Every structure is written in structure tokens, then in C-alpha cells.
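> Here's my sequence, what's the structure:
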Amino acid sequence: MLHEAVRAAGYSAVVQTQSRTEAESVGDIAVACWGMPPEQLILETHSTNYGENAAFTRNKLAELGMAPSNIVVVQDPLMQLRTVVTFQKAWCESKQPPRFYSWPTFVPALVERHGTITYAPTLPAGLWAPERLVSLLLGEMARLRDTEAGYGPRGKGFIPHVEIPPRIEVCYQSVLAQIGGLEGLRTRLL
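Below you'll find the predicted structure:
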């Protein structure tokens, strides 16, 4: 999806995507669009999931003799929480685990305009269709759960227990009821 977004945004001239990892493409964006010096980037390019990314990043920093006290985690805003807790889990047995800061760069907001759900006008262009946003968000909620089907300790064990605030749980259950559950989500939105 990142590579599609790069092409759609017209960054193909400065960001190479063919035969490149997401980390390499994001590194190109950091250099070309945000002015980061390339020599300051440390890219982990071998992982295929969040758990590997966290573990491989920890190992790469250790190989470089680096023991950071602070780490800023930048991720798609919908997956930000899961990424941060995955990194926390990867470092939990360290003698001095770093403090993780979450920086999603923006937070999507939906508004109703003339009977249609759309994005708030202050958000960047090129985001997912609102239906896709809801699909991604509900899927992420299912993963964050500490149940047999979730990613928490009582489920797949990929992440530590995440406390879901009651207000968020009520909203989640309300949306699920309106669309007919996660199965309804798959047939209606994807």
C-alpha cells in the first residue's frame, strides 16, 4: 500500500519503490521530502511483520553498539498502538528498556457532510476511502484484544495486554452491531 501511495502522490521521481522494502522507501521519503541526512537513518529491512520489525530493530541497534533511552515510533495511525506495544514487548527484558514515544504524524477524523461520511478537511489528501478506514480500524480493534482470537497474551501472544477504554469498547460494539459483526465487515466493506 505504501508503494501505491507513493505513486499516487507523485513522489515516484524521488522515492524508488521497485524491488525495495517499505523501510527503504520511507527512508527515501525522509531524505527527499523531510530533509533528513541519509547518514542519520538506520533502516531495518528484513522484517515481514511487527514482531520481527521490533526484534530485528533491537538486534540491529545492539549490533551498532546503541542502547537508546528513547525511541520515536512512526507508523500508520491506525496501527500505531499495536506497533508501540509490540516494540515495548520486544524490549521488555532489556536491563534498561527505552521509553517509546508514539508519533502517528496525523490522526484521521471522520465528519458527516450532507449525509455522507467523509474525512475532516484538515487531513492530508490521498487517505483510504472512509469505508476502508472503518474496516482497518475494526480489524485493528480485534487484534488489540486480549482474547483467544486477539493478539494479546490470552490469544496469539504477539503483544502485551492492552486496556481498551470502556468508551472505545462501546463505540466498537455499536459499529459491529450496525454492520453485522466482523463477518459483515468483510462482506460489506472490503
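
> from here on, contacts and neighbour counts on C-alpha atoms
Fine.

> how many neighbours does G35 have?
The criterion is other CA atoms under 10 Å. On that basis, G35 has 10 neighbouring residues.

> If you could redo that for R99, that was the one I meant.
Other residues near R99 come to 13 when the count uses other CA under 10 Å.

> and the gap between it and G27?
Shown here: R99 relative to G27, a distance of 23 Å by CA to CA, to the nearest Å.

> can you pull the contacts of the spatially most central residue of the chain?
Centre of the chain computed as the mean C-alpha position; nearest residue by CA atoms, centre = their mean is M79, 2.7 Å away. M79 makes contact with E140 under the criterion CA atoms under 8 Å, 6 or more residues apart in numbering.

> How about the contacts made by P165?
For P165, counting by CA under 8 Å, 6+ apart, there are no contacting residues.

> structure for this one too, so we can compare:
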Amino acid sequence: MDKKISKYEIANCINVLGNFCGKRDIDELTAFELIKKYGVEKADVMVLFGGSILAGGDVLANAMKNDVAKKYVIVGGRGHTTASLEEQFYKLYPDSDKNSILSEISEAEIFRNYLKYKYNLQPDFLEIYSINCGNNITNLLKLLKEENITFKNIIISQDATMQLRMEAILKKYFSENIKIINFAVYSSKVCVKDGKLCFENDIFGMWDIDRYITLLMGEIPRLTDDENGYGPRGTGYIAHIDIPENVKNAFLILKQIHGDKVRKADPSFTST
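So this is what the prediction gives:
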């Protein structure tokens, strides 16, 4: 039990969790990839969720330039990731609307502003009131219904740490006839350099390594379908997910040294 766990083993365990949570169903958001896997040149809807790092705006912009969807939506009010998103945005654009800072605008509006300032692009719709993954989805579906947008497929992009959970929430509401296409905002790999954990590649706006571990480790208890999780045997927030043994083992190894990083749900951002 007291066996010393090497930094390399820790990095490997983090990557196991990251690969599990950060689901990408296609390699790139292009018409070629959509045709190759799904037989469609363009998805009916693409959604960016505001819990992402700022690189999510680049993913959405590239998707819009590649014309991969008929409609583009950004979803997100204010939640536990909003403060870091604001900080990233206002570092980049200090001369942007200062009233936005004072009025505490939503994550969706921050991403809209990012698209406007950097790319001169505009999404079709914003949802600005949801405060957690659950009502991200319910508010999104309400918006699509109100706008009379029908769809047989949908691309969803969320922070890689929360991508799988977002799909699991959607599956609660969708029939099997609707195809969910996952494209996590980033794909990261943790390595060891000079005896320290770090990211192999630079990712724009990426969490620091401790925050990344905290977010990942908070996901596994939520995704586990037991009395303490979010699945049908627990709170019922998400559809059932099978957790592979290698993911369970990686989580348990990390818990030995990062047990304090298992993020508990903030009641301020919990669905009633």
C-alpha cells in the first residue's frame, strides 16, 4: 500500500483518465471526416459548451470556417469555470467592453466576444442562463425547440474533462435515432520533464496541471453508476456509463496521492 508511485506512473494514470473523459469520435471537424464516418457532409447542429478553456472558441471558429454544421450554438451561463475563462479573455483583450466585466456576463457571451474579436464570426444562437452540465442540456434542447430546429445529429464540444459526462446527459433525453458526435475541445498528454508533471504540448488557455488533475478526478465518481454517482443508480442525472477496469485502477492509484483533488459538486451549481 505504501509502495512509492513514480511520476511516470502518475502521468500514465492521468492520461488514462484524460483519454476516457475527453472523447473525440472523429479526428478533425471537417466535411471529409463527417462523410467518412457518418455519411453526412454537414451536421445539423454544433454546440460549444462554456465550461471549456478558451481554446474552445478556436475549435468552434475552425468548425465554422470548415462549414461542418447548419447551425452553431454556444451554451453556458456562469459556473465553477467562469472566473478562469474571464481571466483568460480579458488578458487577451483588455480593451474590450469593461461593462461586461462589471455585469458578469455568461460563458456563452465570453465565447461570442472571443469569436467576434479574433475571427469576426458570430454563432447562430446563445444560451446564457444554465449553470451546470444538466441544465446546459435542458436549456439547449428548449432553445432548439423554440427556434424550430430539428436535427438527426449533433456535434458537441466541451472541455475534455467533462466531454463524456455531457454525452451521458444528452443520452438521457435522446432516442437512439439521434447521433451524438463528440469532439472534445482539446486532446492533452501529460508527461514528466525535469522530474515534474507537465503537458507534452502547449494548449491555448489550458488549466494548470493541478487543476486538470482535480477536474479529471472529480469526473470518475460522478460517472460511476452507483449510489454516489450521477447515473441511474444514483442521482439519475446521466445515462449509464461503463467504467473500464483500467480507468478504475488509474483513478485508485491517483487517489492514493491526490485524494484531496476529488472535486465535490458545488451546491451553488447543482440542478434542483
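
> Superposed, what's their TM-score?
Taking TM-score structural alignment, normalised by the length of the first structure as the basis, the two superposed chains have a TM-score of 0.82; 177 aligned residues with a CA RMSD of 2.3 Å.

> Map the residue nearest to the centre of the first structure onto the second structure.
For M79 of the first structure, the aligned residue in the second structure is M162 (criterion: TM-score structural alignment).

> need the helices for the first structure, in chain order.
2-8, 22-32, 50-63, 80-91, 130-144, 166-179, 181-189 (DSSP state H).

> Find me the equivalent region of the longest one in the second structure.
Following TM-score structural alignment, the aligned partner range for helix 130-144 of the first structure in the second structure is 209-223.

> check the fit of that stretch onto the first structure and give the mean distance.
Once fitted to the first structure, stretch 209-223 of the second structure is off its aligned match by 1.0 Å on average (mean CA distance after the TM-score superposition for the first structure).

> Please identify the buried residues of that stretch?
Of the residues in stretch 209-223 of the second structure, those with enough neighbours to count as buried (16 or more other CA atoms under 10 Å) are Y212, I213, T214, L215, L216, M217, G218, E219, I220, P221, R222, L223.

> Kindly report the same for stretch 229-246 of the second structure.
Of the residues in stretch 229-246 of the second structure, those scored as buried under the neighbour-count criterion (16+ other CA under 10 Å) are G229, Y230, G231, P232, R233, G234, G236, Y237, I238, A239, H240.

> For the residues you listed, give me JSON lines that also has distance to M64 of the second structure.
Written out in JSON lines, the entries for these read as follows (distance: CA to CA, whole Å):
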{"residue": "G229", "distance to M64 of the second structure": "36"}
{"residue": "Y230", "distance to M64 of the second structure": "33"}
{"residue": "G231", "distance to M64 of the second structure": "34"}
{"residue": "P232", "distance to M64 of the second structure": "36"}
{"residue": "R233", "distance to M64 of the second structure": "39"}
{"residue": "G234", "distance to M64 of the second structure": "38"}
{"residue": "G236", "distance to M64 of the second structure": "34"}
{"residue": "Y237", "distance to M64 of the second structure": "31"}
{"residue": "I238", "distance to M64 of the second structure": "29"}
{"residue": "A239", "distance to M64 of the second structure": "30"}
{"residue": "H240", "distance to M64 of the second structure": "32"}
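
> Out of the residues you listed, which is nearest to I14 of the second structure?
Nearest to I14 of the second structure among these, counting by CA to CA, is G229 at 20.3 Å.
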